[in-house]
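Trainee: predicted structure and sequence below. I'll ask about it afterward.
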Amino acid sequence: MKPMDVETFKEVYKKRFEDVYAIQYHMGSTLEQFQVLGQVLRGYYTDYWIENNQEKIDNQDKQVYYFSMEFLPGRQLKTYLLNLDVYDTVKTGLTDLGLDFDKIVEAEVDPALGNGGLGRLASCFMDSMASTHVYGNGCGIRYQYGLFKQKFIDGYQIELPENWLRNPNPWEVRKESKSVIVRFGGNVWLEEQKDGKLKPKYEHTFDVLAVPYDTPQIGYRNGVVNNLRLFSAEIPYDEESKYITSEQRQEVNSITEVLYPDDSNYEGRLLRLKQEYFLSSAGIQTIVRYFKNLKLPWTRFPEKVAIHINDTHPTLCIPELMRILLDEEDLTWEQAWNISKKTFSYTNHTILQEAMERWPVYMIESLIPRIAQIIYEINARHIRNKTELYGSELAYKTAPIQDDQVLMANLAIISSHSVNGVAKLHTEILERYTLSDFKTIYPFRFNNKTNGVTHRRWVQLANEPLSQLLDKTIGEEWRFQPKEMRLLRSYIDDESVLDQLQQVKLTNKKRFAKFVSEQMNIEIDPHAMFDVQIKRLHAYKRQLLQVMHIIDRYLQLRDNPEAKLAKRVFVFGAKAAPSYYYAKQIIKLINALADLVNNDPRINDMIKIVFVENYSVSLAELIIPAADLSEQISLAGKEASGTSNMKLMANGALTIATLDGANVEISNLVGPDDIFLFGMKADEVQVLRDSHAYNARDIYERDPQIQRILNSLIDGTIPGIKSEGIDIFNSLVTDNDEYFLLKDYHSFYQAQMKVDINYANKKSWTQKSLINIAQSGKFSADYTILRYASDIWNVAPETEVLQQF
């Protein structure tokens, strides 16, 4: 990339600011300063963006299209600066101009266009595709409002609108000329033509304009700029007269208004289905238009296009491509099906069959009738073909339509050439249990691609002190090849490096403590252990197990303030789905417990609880570098992979974990002495569940320690949770503890006591931290993407690029 020096940047920035706001740069607000900086950067990278797009067309390179209902990118400014190799230039230039770089960074909105790991993974993958020279395109929805803005009122979660577009987004480019029409509803029938072919005819459809907004995805110092395309629903320009009422206009606007509308009622579920088809149709139409410009025969479509479905939400891409090939391009069913299967691949993110997405047939029939017809045909052909090969039982058990519902995972599996899990254990469970029938039919279709994270964001940007120590200790090659972080292992007995690593952690903890003091009015000790659990609030992730542990510690310290327990700050970050009542009760419990322990002088500040409000990517960047202990305590066999475990590991946190998801692979990398394992294994959980022998009430009645913890929920020990305490108590005792917290508790408690003992030995703890950092490079999303590219998409980069990794 062309170099940019500090003086040139300063002159360009000052001139642009005056042109935009007609005032001198130092008189502007931080928001205005950020907006101008965004425009300056656009002027810097746009040439590369245009060149890359043209090069892909000229060379007819194969394109990957990654469909996801969620993209959780976080703030983009620092990532762009880093990847363009102008981070230091811009920071120095702004400082020279007397501007506050950090405040300008914070002026950027952190878009909440995802719920958690799924959306963050998609964004990590977009970064890694560009950085590994994989020509990839993201396809998603430009939600006007993100997930929601979380507030705590009297300890309860309150959801507020998250209008991330309240100010102009300097990175996106509206591509009105690339808009397409998406059709909903109406009537459709097949009419025979003169040549005997059947053609669909439509009437009274509800048409929506899908307008794309493109955001660059800039590779790390390599000149590659890929594209993230988010679609917005608008009223078609030439049909405005049809949408004369406010209700009709709102029906269009609502499609891309809110991420994950409340699906606890019919209207909400219908809107969710409408969003899924809107994304699928808009994205597929865009891809087809691109391919037709190449002037190639349709048989070459899979050679030039790979379409990847991130979880089942975009599965309607499959019948939508079939619709276009059949109805608009006049291919036979066999031709269209062969092209489609070679093109699509699917990532499964779910363990339980019953948790996989499904839609009532009548809902699909009414909303997208032509798509319903195609799904019926896929279903009929699957049953007929597989009955001949495997018998009717297996054919019907794997069919996409069952009990008047369309099973989206089944549709995705039978219509794709590749199905992958996201951690070794997850894939094994899918093959052995959840999707075993499909494994029988398609023995070579399943594969594993363990998730990854981008060390560029989660170490280079989020933890600059650690990055500088790594540069000084092992050189800078790790920034390009994260596996080179393993060189740090050779410094495990180097007192100087260990001392510096301790100082890095303390610096990050002080930074987080300052935030907590200023934003939450809670004083925490940076020398205490920072024990972190940050992830979506869900019962299977077992935040409640950690709550039980905190209650246990609190009761011990209240009885005996001199108890030999480590001083800890327990950090939570989590949002609960608005309609997930039980999860919201757990949030109230955590906040009530925090009010109790944070203000009880009897325990001498040995416990503090910090529940950060409105957890986001930006808050994760603040919390993760400060973490000493990473809580990965889901019930074994429930978490597909996890990625917070990888981010925390890369920043030197030690992991306490069940052998679930990617924790298994972390354990294998660092060894048994450098991770704290507890609890049942996945196969033990399965045996216990199948036996129906589990009796939570019996454990409660026979175990004084557990009894004391659970009684505190209902005996007034924790003020302000009368109804929540009763409900949570009943979920564990009366309703038989679905996720086996009581069964795993003693193992968890013993592991926590082991943590206390280890934390007391600072040198040993730091050595374990060093090993975790050194081994984390394997979980780079760059390597994950290269495996997708080679094994699934058939778009492996050139040899010289591969040699870099």
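Mentor: Yep, that arrived.

Trainee: drop to CA atoms for contacts and neighbour counts, all remaining ones
Mentor: Will do.

Trainee: contacts for the helix or strand hosting residue 102, please.
Mentor: Assigned by DSSP states H and E, residue 102 falls within helix 101-106. The contact list for helix 101-106 (Cα atoms under 8 Å, 6 or more residues apart in numbering) reads 30, 31, 33, 34, 77, 78, 91, 94, 95.

Trainee: how close does the closest residue to the last one other than its chain neighbours get to residue 77?
Mentor: Of all residues beyond its chain neighbours, the one nearest residue 95 is residue 101 (6.7 Å), with distances taken as Cα to Cα, 6 or more residues apart in numbering. Residue 101 is 11 Å from residue 77, where distance means Cα to Cα, to the nearest Å.

Trainee: returning to what we had before: past the helix holding residue 102, which element shows up next along the chain?
Mentor: helix 117-131.

Trainee: next helix or strand past that following helix?
Mentor: Next along the chain after helix 117-131, taking DSSP H and E as the criterion, comes strand 136-141.

Trainee: check it against this one:
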Amino acid sequence: MSRPLTDQEKRKQISVRGLAGVENVTDLKKSFNRHLHFTLVKDRNVATPRDYYFALAHTVRDHLVGRWIRTQQHYYEKDPKRIYYLSLEFYMGRTLQNTMVNLALENACDEAVYQLGLDMEELEEIEEDAGLGNGGLGRLAACFLDSMATLGLAAYGYGIRYEFGIFNQIIYEINQRFLNRVAAAFPGDVDRLRRMSLVEEGAVKRINMAHLCITGSHAVNGVARIHSEILKKTIFKDFYELEPHKFQNKTNGITPRRWLVMCNPGLAEVIAERIGEDYISDLDQLRKLLSYVDDEAFIRDVAKVKQENKLKFSAYLENEYKLRINPNSLFDVQVKRIHEYKRQLLNCLHIITLYNRIKKEPNKFVVPRTVMIGGKAAPGYHMAKMIIKLITSIGDVVNHDPVVGDRLRVIFLENYRVSLAEKVIPAADLSEQISTAGTEASGTGNMKFMLNGALTIGTMDGANVEMAEEAGEENFFIFGMREEDVAKLDQRGYNAQEYYDRIPELRQVIEQLSSGFFSPKQPDLFKDIVNMLMHHDRFKVFADYEDYIKCQEKVSALYKNPREWTRMVIRNIATSGKFSSDRTIAQYAREIWGVEPSRQPLPAPDDLA
């Protein structure tokens, strides 16, 4: 098998990242040396790789400065409506490579750095992730800022930075005015007044922040259609009945600049060769790829890019974890915050089931599978910490069992962050989106995997519902209860013991966890997990276990047919355009903020007088 191209080699072949013109390269080298000497006060005798990184960062920044000043001039001249995006988190990730991509400078910078005798990948790895956050909300804010810039909105992101906050509070007055309106709309309904009050009465009075937020906002939206419907039908039903015009839906999205062009250059170019480059800022154009579903050359190109990404990530894993994996195995990935509702435990039960089947019939063919789970747990969340411990303990047993070999590998991806996501998502074959129906607001990782050519196994929850609609349910691996099924089960009463008694494979897995099979030195290590699953599992893992196992068997069956697998991948990529954050922000702008997006480029930043 041929050696996979490095990112640097790929960049030199592709057009979506700009051309490495001779003048560009020469100017960049001069700028690099100028910053090394006069900004950092270093020369090549004493400069460290970190100094070279900063010299390159300043060089790229120079190309932003003129544009920034011209943009500010435009704002002063035209005085457009400003948008201020408030978020506790802005999970920006690394910015150097992203900026080079957006400025179409990457090929020129690659060539300049190469001619200077330096390694671009080494310089990029020096940059730390800008981690002003730890989860989906922070990453969503970063994608939204990217789209606001793409759509020409005069937008700014603001966090919270204060030591002592002193605010005039008239919450009781606001509450009284609000309850007067409720009483006028629903005369005699005293219980409704209690339910909707901004102040929760009791031994200790508390402010209901969600109620305060709805009362003080002119628009309220969910972030996926199913989420918005749940808000209107259950959680905020009273508020919806009072002011139905306030409630909207804005399904979340992701920026294709970072989550395709930057992190998956091979796939970005294969797409550009067929439909041009305009899809980068108009992701709906990906639908043109539907005409290539039966194109053998395109099928081969998409499969080749995926295999190159898998080879590269396999090398990364071997270097980081000293674990050799089979790059031809199915890369089964679940990366997200560790939480009971996201059901990493259901994934664990499937892994153990696969392990038991291999041990029972060691000579039977199984589709090789490498399961990767990654994510952070909140510091005080004991169960999430135990789930991580369980994943690593399963890996310790499975990965060292000679009977299993490389047919099954289990890896916990430590320190999951944006820069690691940019490596694993392009390499994934299968995306695990398996939350209990009705618990995931939207999700954006699911969209990133879809755009990068992974197929989804998931419940009809969050944005999965709309993704399956776009791609067609036949191009998704859907399993498990729907939201209405969960509600019915809640009414009837969920009894884990019923499933334990009825399903032998499930019973075997739970007995292994109870007996210390995966923790021989501490046999009762996972007793809290077993107790939760058996007696007070709010997220009903056992109820979906059987259907999940059957659905995973369908995944393995399709993976045996690479051509059909890739055709399904192409259909998913082609129908992922709806999930661009450009679409999300355009809807916010028009329907809530009262601003019209613009694709009109500003004048070139040459005359700054």
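Mentor: Okay, I see it. Computed from a predicted model, the values in this text were never measured in an experiment.

Trainee: hmm, back to that, among the contacts of helix 101-106 of structure 1, which are in helices?
Mentor: Applying DSSP state H to the contacts of helix 101-106 of structure 1, the entries found in helices are 30, 31, 33, 34, 77, 78, 91, 94, 95.

Trainee: the second one reaches residue 107, doesn't it?
Mentor: Spelled out, it's residue 31 of structure 1. Yes. The criterion here is Cα atoms under 8 Å, and residue 31 of structure 1 meets it with residue 107 at 5.3 Å.

Trainee: show me what residue 492 of structure 1 aligns to in structure 2.
Mentor: Alignment note: residue 492 of structure 1 maps to residue 293 in structure 2; criterion TM-score structural alignment.

Trainee: report the contact partners of that match.
Mentor: 299, 567, 570, 571.

Trainee: counterpart of the second one in structure 1?
Mentor: This points to residue 567 of structure 2. By TM-score structural alignment, residue 567 of structure 2 lines up with residue 767 in structure 1.

Trainee: its match in helix, strand or coil?
Mentor: Under DSSP: H, G, I helix; E, B strand; the rest coil, the three-state class of residue 767 of structure 1 is helix.

Trainee: can you name the residues of structure 2 that the helix holding residue 102 of structure 1 overlays?
Mentor: So helix 101-106 of structure 1 sits over residues 120-125 in structure 2, by TM-score structural alignment.

Trainee: which parts of the matching stretch are buried?
Mentor: For stretch 120-125 of structure 2, a neighbour-count test (16 or more other Cα atoms under 10 Å) marks 120, 123, 124 as buried.

Trainee: what do you get for stretch 505-519 of structure 2?
Mentor: Of the residues in stretch 505-519 of structure 2, those buried by neighbour count under the rule 16+ other Cα under 10 Å are 505, 506, 509, 510, 512, 513, 514, 515, 516, 517, 518, 519.

Trainee: for those residues, name the two members farthest from one another.
Mentor: Spanning the widest gap among the buried residues of stretch 505-519 of structure 2 are 505 and 519, at 19.6 Å by Cα to Cα.

Trainee: structure 1: which residue goes with residue 42 of structure 2?
Mentor: In structure 1, the residue paired with residue 42 of structure 2 according to TM-score structural alignment is residue 23.

Trainee: now that match: closest residue in space, sequence neighbours ignored.
Mentor: Nearest residue to residue 23 of structure 1, sequence neighbours excluded (Cα to Cα, 6+ apart): residue 17, at 7.4 Å.

Trainee: do residue 650 of structure 1 as well
Mentor: Leaving aside its chain neighbours, residue 650 of structure 1 sits nearest to residue 773 (4.6 Å; criterion: Cα to Cα, 6+ apart).
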